[in-house]
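Asks: For reference, the sequence and a predicted model appear below.
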Amino acid sequence: MNIEEFRDYCLAKKGVTESFPFGEQTLVFKVMGKMFALAGLERIPAQVNLKCDPERSASLREQYDGLIYGAFHMSKLHWNTVEIDSNVPRDLILNLIDHSYDLVVGGLTRKLKDELSGL
């Protein structure tokens, strides 16, 4: 998967916006104002940070050693860096994007969840 495919998939989700709050090199995706994905635009290989359940994170890091690991400058308990143009299966990357989005949506206030469902 390349960064454009990643971007398109994230933006196709309900309530998602993109921005550059940390500078031109880091693309951030938010659902209802809450971050669920980041992409380093000048990283080679292409890397993205995604939120993940802690137990699942540990399993993924073990299974994809060197391709999925604790996210730099973020809570390594809840965020993984995933090398998206590597040997990580495309279906898994899509599933991890969905998982991150769902975790963030699950943590939204009732008001924001109602707004999201109305979009």
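Replies: Nice, I can see it. Numbering: from 1, shown residues only.
Asks: can we go C-alpha only for contacts and neighbour counts from here?
Replies: OK.
Asks: show me where this protein has helices.
Replies: Assigned by DSSP state H, the helices in the chain fall at 3-11, 54-63, 90-106, 110-117.
Asks: So which of these has the densest surroundings on average?
Replies: Stretch with highest mean neighbour count among these: helix 90-106 (a mean of 17; mean count of other CA atoms under 10 Å).
Asks: try this one next to it:
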Amino acid sequence: MNIEQIREYTLSLYGVTEDQPFGDDNITFRVEGKIFMCLWLGMDNFNVDNDNLRFACKLPPDRNDVLREQYKAITPAFHWNKKHWSDVFFERLKSEFVIEIINESYRTIISKLPKGARSRYQVAE
């Protein structure tokens, strides 16, 4: 998947909005105002070759541990709480798996919403 495919898929999820509170080099995706994913656009010198494209996503701590042990392309998030957030180098993973991770992060945030807000989201477990 490329950056635009990641963005399009994430915005296709019900209730997702995007903004850029951290500057032009990141897009954050939210549900009910809560960030569940931050897509790095690779606009700084660190990513000259575009081989480090990634997004940070929020997952349960135990799930982050498992994913980090199984995949070199999933690491503790650089600028986020490393217990709850992982960087996913999506170009190094299969598209189907990347979509699963995005969905899992989306469901994680929805599960933490107040009951009234959560009821608007029919997400299969």
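Replies: Great, that's in hand. Given the structure is predicted, the values throughout are model-derived calculations rather than measurements.
Asks: before we move on, back to that, who wins for proximity to Met32 of the first structure among the helices of the first structure?
Replies: helix 110-117 (6.7 Å; CA to CA).
Asks: Need the contact partners of the closest one.
Replies: Lys14, Gly15, Met32, Val105 (CA atoms under 8 Å, 6 or more residues apart in numbering).
Asks: Return the member of those nearest to Gln63 of the first structure.
Replies: After measuring the contacts of helix 110-117 of the first structure against Gln63 of the first structure - CA to CA - the closest member comes out as Val105, at 26.7 Å.
Asks: and the closest one, what does it touch?
Replies: Val31, Lys113.
Asks: Nearest to Ala46 of the first structure, out of the helices of the first structure?
Replies: Here helix 3-11 is closest among the helices of the first structure (CA to CA), at 6.8 Å.
Asks: which strands and helices sit next to that closest one?
Replies: strand 16-19 (3 or more CA pairs under 8 Å, 6 or more residues apart in numbering; DSSP states H and E).
Asks: Packing partners of the strand it packs on?
Replies: helix 3-11, strand 26-31.
Asks: what do you get if the cut-off is 7 Å, keeping everything else the same?
Replies: strand 26-31 (3 or more CA pairs under 7 Å, 6 or more residues apart in numbering; DSSP states H and E).
Asks: Quick one: average offset of the strand it packs on versus the second structure, please.
Replies: Taken over the aligned residues, the distance from strand 26-31 of the first structure to the second structure averages 0.4 Å (mean CA distance after the TM-score superposition for the first structure).
Asks: Any chance you could list what contacts that strand?
Replies: With CA atoms under 7 Å, 6 or more residues apart in numbering as the test, strand 26-31 of the first structure has contacts from 15-20, 35-41.
Asks: Make a PyMOL selection of the buried ones in the residues you listed.
Replies: Here is the PyMOL selection string for the buried members of the contacts of strand 26-31 of the first structure, based on 16 or more other CA atoms under 10 Å:
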select buried, resi 15+16+17+18+35+36+37+38+39+40
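Asks: Using TSV, lay out the contacts of strand 26-31 of the first structure together with distance to Asn2 of the first structure.
Replies: As requested, these are exported to TSV (distance: CA to CA, whole Å):
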residue	distance to Asn2 of the first structure
Gly15	23
Val16	19
Thr17	19
Glu18	17
Ser19	19
Phe20	19
Met35	20
Phe36	18
Ala37	15
Leu38	14
Ala39	11
Gly40	12
Leu41	11
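Asks: hang on, the earlier thing: format the helices of the first structure as JSON lines; extra columns: distance to Val28 of the first structure.
Replies: What follows is the helices of the first structure, written out as JSON lines (distance: least, CA to CA, whole Å):
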{"stretch": "helix 3-11", "distance to Val28 of the first structure": "10"}
{"stretch": "helix 54-63", "distance to Val28 of the first structure": "20"}
{"stretch": "helix 90-106", "distance to Val28 of the first structure": "13"}
{"stretch": "helix 110-117", "distance to Val28 of the first structure": "19"}
